[in-house]
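Novice: how would this look folded up:
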Amino acid sequence: MAEKITASFMALSRSENILDHLQTEARNPVAHQIDLHDTLGLCEAFNHEEAQVSTAIASCLPDISSLINDLVPRLQAGGRLIYVGAGNSGRVGFMDSSELPVTFSVDPGQFITVVAGGKSAIIHAQEGAEDSEDDGVTKLQALQLTPQDTVIGISASGRTPFVLGALRTAIEKSCLSAALTNTHLSILDALRPTYSICVLTGPEFLAGSTRLKAGSAAKQILNMISTCSMIKLGKTYKSLMIDVRVKNHKLRARGRRIVRQVCAGCPVYTLDRDGTVSSTSINVPESEDGDIILDRLIEQCEGSIKLACAVAISGLALKDAKHRLVSVDGNFRNFLDNLGPSISMLPELPVVYEYFLCVDGGGTKCTVSIATRSGVVGRGTAGACNFNCVKLDDIMRQITLASHKAVSQLPEANQFGPNHLPKLTQVWVGLAGIYHTSHSNLEQLIWRLEKLFNVSYRHKEMRLTSDDMLLSSAISTDGSGECGISVIAGTGSVATAFRKEGDKIIQLGRTGGWGYILGDYGSAFDIGKRALQSVLAEVEQSQFDKSRNLTELEMTILAKLGCRENEVLSTFGLARIVTELGFRGVNPDTHSQSILQSGTKSLVQMIKPLAAKNVCHPRNSVLVLSGALMNLPPYKDMLLAEWVREGMTPFMKVVVIKDASDYTAQVLASQSAHQDIDRR
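Specialist: Here you go, the predicted model:
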């Protein structure tokens, strides 16, 4: 009876009409107007769809973990892991299997991908190749399958004939088998493989384009299966790829780092040129001489990082270390256990990071960035922090929220516990409106920030300035300029002149900063407002001149807002329209260019007073630009051209900062590194 049901289901699934009912072929209701989105809107909608993949996979984790548990002993016994797929599914399988030999030093013949159309289909699509069920059978029969092999058939629709034939062959040969699909009740499920892993990712962003969410799900699951299997096989040690083999410069550097990390806290044994074991009383130094010692060790271990670690930590001769690794099936943790408690019970040495934090508290949001010497490692955002319109309690609440969000992204976040911050080396807090607050409010703010971040303002562990002064960090480590002018073109434009005096940066003067209602010169808000004002003016004019046609800019704005001429009431997203039309490569819109030009002229007039000889002469100064539009090269170039057109001296250097909090946190970390070098 079951066989009859299976046969009937498979016959139905083969019919052409069934395609219309597959979940992967359905139209996505979220994306029914995607061709009307601007580019950012498209990216946001696409990202929202892709974010659903991990949630869909989560429901399949019990089956995936059981599959891995069944797979590992088969791999230990010499069995093969074989992926089967057509088109994108085959390429995803090939991508995963081809990375395993170099990453984990496994036999390439043990990890295979069979692609419809052969290897050439990986590079050049062969759409008809997937329709041959017999070809799938032939390809799998040629591999001479055994019960120790594992075959995973990948098909988003669950009905690809090539995969169907291959998976049926695997089941007939008593292989461990799995179907990886994105459609419930599929033809592959009807074959009754050992595991049916159905990830319901739903309709694609583009209907039927299963290289998107379905492809992302397949890649994540195959990565999970292979990586977790390698961990269970002892191909890693802690989080280190200890079985990697050195075959290029990047891997050579990674290999040295792994040996140092494995041997942290104990003497390191190395090999002399003749292969004799020698020891050092401390870790091999991170220097050119230390690198030479480790490179020689790794080379004498035939490029095997695991063997190099075994020699370095045990002091065994190369031959003996290799023999002991073989005796424990290459499991490095078991190798350490067999060396005795002096090695296997070594205390875990925590990784110690120096953290540098910056708060950028503006009129619309608060951003907290945390950096180490390797770069920004945590970032969080919360609400507005402008002293002119936000109470102190609310400001502290937003800073605290953004800080905890940033901490949650740190590599050692689990060590800090809920609502706790790590030890911070240096903090810089920049808040809008701070110059207008009372002395008592300022003292209360400093006390509460010190308590939050556990730093001392008096001992210069924390710096407190206005948000615009964060950009002065651009000259903190740059000896090319002692003076600078920063320009923030945002919701309330402001220009600030500053000069470096010793290890301090002092403010010389500022213009603007009146808030977005009175002083938003040259910002995205300003450009959008000017565009809207232009449309409104033309709508009024049309009352008296019915023959006048709307310009391209005006028509595009009305389409963006989805309204008629008498309904124009919003500036949302209008700056993007103006810049796209004004800066397009072919036939730029002159109306848009005129609006953009007026914005840069306003900015130039704001900068001019600060560029006087007795304040901050451009010849010896850095111009620091920030704000969404400043990160658009054509707009920046237009501003600089307008500066020259006004007869002003060009600046010695121009720096564009995308995110003030990220940039400043990294500068703090960089300054600390330079101070360490100076002390040495």
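
Novice: when you work out contacts or count neighbours from here on, use the C-alpha atoms and nothing else.
Specialist: Noted.

Novice: check the separation of the first and last residues in stretch 140-156.
Specialist: In stretch 140-156, first residue to last residue: 20 Å (C-alpha to C-alpha, to the nearest Å).

Novice: actually stretch 197-205, not the one I typed
Specialist: Using C-alpha to C-alpha, the end-to-end distance of stretch 197-205 comes to 22 Å.

Novice: same thing with stretch 5-23?
Specialist: Taking C-alpha to C-alpha, stretch 5-23 runs 22 Å from one end to the other.

Novice: buried set for it?
Specialist: 6, 9-10, 13, 19, 22-23 (16 or more other C-alpha atoms under 10 Å).

Novice: how about a markdown table for these, with secondary structure added?
Specialist: Formatted as a markdown table, the buried residues of stretch 5-23 follow (DSSP: H, G, I helix; E, B strand; the rest coil):
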| residue | secondary structure |
| --- | --- |
| 6 | helix |
| 9 | helix |
| 10 | helix |
| 13 | helix |
| 19 | helix |
| 22 | coil |
| 23 | helix |
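
Novice: in the stretch 201-350 of the chain, which spans are strands?
Specialist: 268-271, 277-280 (DSSP state E, counting those that start in this stretch).

Novice: nearest to residue 429, of those strands?
Specialist: Closest approach to residue 429 among the strands of the stretch 201-350 of the chain (C-alpha to C-alpha): strand 268-271, 43.5 Å.

Novice: just the buried positions in that closest one, please.
Specialist: Neighbour-count burial for strand 268-271 flags 268-271 (criterion: 16+ other C-alpha under 10 Å).

Novice: repeat for stretch 151-163
Specialist: 151-163.

Novice: next, format the strands of the stretch 201-350 of the chain as a markdown table and append distance to residue 309.
Specialist: Shown next, in a markdown table, are these (distance: least, C-alpha to C-alpha, whole Å):
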| stretch | distance to residue 309 |
| --- | --- |
| strand 268-271 | 9 |
| strand 277-280 | 13 |
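
Novice: would you do the same for the sequence below? I want to compare the two.
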Amino acid sequence: MRLDHLTTEARNPASETLDGLTTVEMVRVMNSEDARVAEAVGREAEAIATVVDVVADRLKRGGRLIYTGAGTSGRLGVLDASECPPTFNTDPSMVVGIIAGGVQALTTAVEGAEDSPELGASDLEAIGLGPNDVLVGIATSGRTPYVVGGLRYARKVGAYTVALSCNAAAEIIEMADTAITPVVGPEVLSGSTRLKAGTATKLVLNTITTGAMVRLGKTFGNLMVDLRPTNSKLHSRAVRIVQQATGIDAAAAQAMLTACGGEVKLAIVAQLADVSPEEAQTRLAECGGLVRKSIRR
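Specialist: Below you'll find the predicted structure:
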């Protein structure tokens, strides 16, 4: 599909007089358009859920989640990947973000990088993409050559492929095992997909990684229980999480954490199951790291 036929490139009637609006009117127009994003993402709930389950399964088996994209799409993939280790205590190699043009492209446009399907394939070959991995190709236009090349290569090596775009007739849909297509409509600033399309992309990526980490046992309820207290702020948070999960006071939570070597999961299971840290560790190992299941066992 030609670029000028894409929904993300169309003119938005609500903002055709954007430069003639008062500042507060401009803000309200943008806010009104942004309100459409969550609804568009919500329409893709089943597709997103499918991807969450596939990602969780592949990660359990030692596979990886790889994001690939150019420009804003690539930056958002790198951002989501980089936030997984501090949030979920994952190995940095578990979720990886690749952007056309490399690290330099995070802050500076790299001329022509997104126009090369060969580069999209070679960047994935360089990290050893394989059949246990999941590749999410992010291209709000749905036609970025770098992403097209990456998805084609991923299918060739047997990786599970996901196409994330914001245009209903996106070219990359036919290259994917699952397509996630939140159609957010024309941007307030025509063609500026860092706006609604970028917001939709961020929401989808957040949901994929958070959902997969929940399935991997990185949470208990809505608490981040794989936290490692490596500084004073995180130590205070760890104590608070143990308190919230178990109902004990701060002193008791601190004592339990100390007995469990600072492991939040261990402390919660030991306290709620009324077992030793050693038994709590055994239960977690047998239950795949799932706190709730370990307690019930």
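
Novice: that older thread, out of the buried residues of stretch 151-163 of structure 1, flag the one nearest to residue 135 of structure 1.
Specialist: Set against residue 135 of structure 1, the nearest of the buried residues of stretch 151-163 of structure 1 by C-alpha to C-alpha is residue 162 (6.3 Å).

Novice: map that closest one onto structure 2.
Specialist: Following TM-score structural alignment, the counterpart assigned to residue 162 of structure 1 within structure 2 is residue 146.

Novice: quick check: its match touching residue 112?
Specialist: No - using C-alpha atoms under 8 Å, residue 146 of structure 2 is not in contact with residue 112; the gap is 9.8 Å.

Novice: okay, now residue 124 of structure 1: neighbour count?
Specialist: Here the count is done by other C-alpha atoms under 10 Å, and residue 124 of structure 1 has 10 residues near it.

Novice: that one matches what in structure 2?
Specialist: Matched by TM-score structural alignment, residue 124 of structure 1 corresponds to residue 108 in structure 2.

Novice: what's the answer for residue 82 of structure 1, then?
Specialist: Using TM-score structural alignment, the partner of residue 82 of structure 1 in structure 2 is residue 66.

Novice: its match contacts residue 136, correct?
Specialist: Yes - Residue 66 of structure 2 lies in contact with residue 136 (C-alpha under 8 Å); the separation is 6.2 Å.

Novice: surely the match of residue 124 of structure 1 is within a strand?
Specialist: No - counting by three-state DSSP, residue 108 of structure 2 is not part of a strand but coil.

Novice: residues contacting the most centrally placed residue in structure 2?
Specialist: In structure 2, the residue lying closest to the centroid (C-alpha atoms, centre = their mean) is residue 205, at 3.1 Å. By C-alpha atoms under 8 Å, 6 or more residues apart in numbering, the contact set of residue 205 of structure 2 is 77, 80.

Novice: please repeat the previous calculation with a cut-off of 10 Å.
Specialist: Residues in contact with residue 205 of structure 2 (C-alpha atoms under 10 Å, 6 or more residues apart in numbering) are 48, 52, 67, 76-77, 79-81, 136, 138, 164, 211.

Novice: now those in CSV, with secondary structure?
Specialist: Below are the contacts of residue 205 of structure 2 laid out as CSV (three-state DSSP):
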residue, secondary structure
48, helix
52, helix
67, strand
76, helix
77, helix
79, helix
80, helix
81, helix
136, strand
138, strand
164, strand
211, helix
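
Novice: buried set for stretch 294-309 of structure 1?
Specialist: Within stretch 294-309 of structure 1, the residues scored as buried using 16+ other C-alpha under 10 Å are 294-298, 300-301, 303-309.

Novice: surely residue 160 of structure 2 touches residue 150?
Specialist: No - shown here, residue 160 of structure 2 and residue 150 do not form a contact pair, counting by C-alpha atoms under 10 Å, at 12.0 Å.

Novice: the more surrounded of those two?
Specialist: Higher neighbour count among residue 160 of structure 2 and residue 150: residue 150, with 29 against 23, using other C-alpha under 10 Å.

Novice: name the element the match of residue 162 of structure 1 belongs to?
Specialist: Using DSSP states H and E, residue 146 of structure 2 falls within helix 145-157.

Novice: ok so, going back, list residues touching both of residue 160 and residue 150 of structure 2?
Specialist: Joint contacts of residue 160 of structure 2 and residue 150 (C-alpha under 10 Å, 6+ apart) are 135-136.

Novice: residues near residue 215 of structure 2, how many?
Specialist: Counted with other C-alpha under 10 Å, residues neighbouring residue 215 of structure 2 total 18.

Novice: contacting residues for the aligned residue in structure 1 for it?
Specialist: Applying TM-score structural alignment, one finds that residue 215 of structure 2 aligns to residue 232 in structure 1. For residue 232 of structure 1, the contacting residues are 68-69, 72-73, 226, 331, by C-alpha under 10 Å, 6+ apart.

Novice: ok, now how distant is residue 232 of structure 1 from residue 678 of structure 1?
Specialist: According to C-alpha to C-alpha, residue 232 of structure 1 stands 46 Å off from residue 678 of structure 1.

Novice: find the nearest non-adjacent residue to residue 106 of structure 2, please.
Specialist: Distances taken as C-alpha to C-alpha, 6 or more residues apart in numbering place residue 75 nearest to residue 106 of structure 2, at 5.9 Å, with adjacent residues excluded.

Novice: aligned partner of the one you found in structure 1?
Specialist: Aligning on TM-score structural alignment places residue 75 of structure 2 opposite residue 91 in structure 1.

Novice: which SSE is that match in?
Specialist: Per DSSP H and E, residue 91 of structure 1 falls inside helix 88-104.

Novice: and that helix, how far from structure 2 on average?
Specialist: Average distance, helix 88-104 of structure 1 versus aligned residues of structure 2 after superposition (mean C-alpha distance after the TM-score superposition for structure 1): 1.2 Å.

Novice: and that helix, how far out from the chain's middle?
Specialist: Here helix 88-104 of structure 1 is found 22 Å from its chain centre; the criterion is C-alpha atoms, centre = their mean, to the nearest Å.
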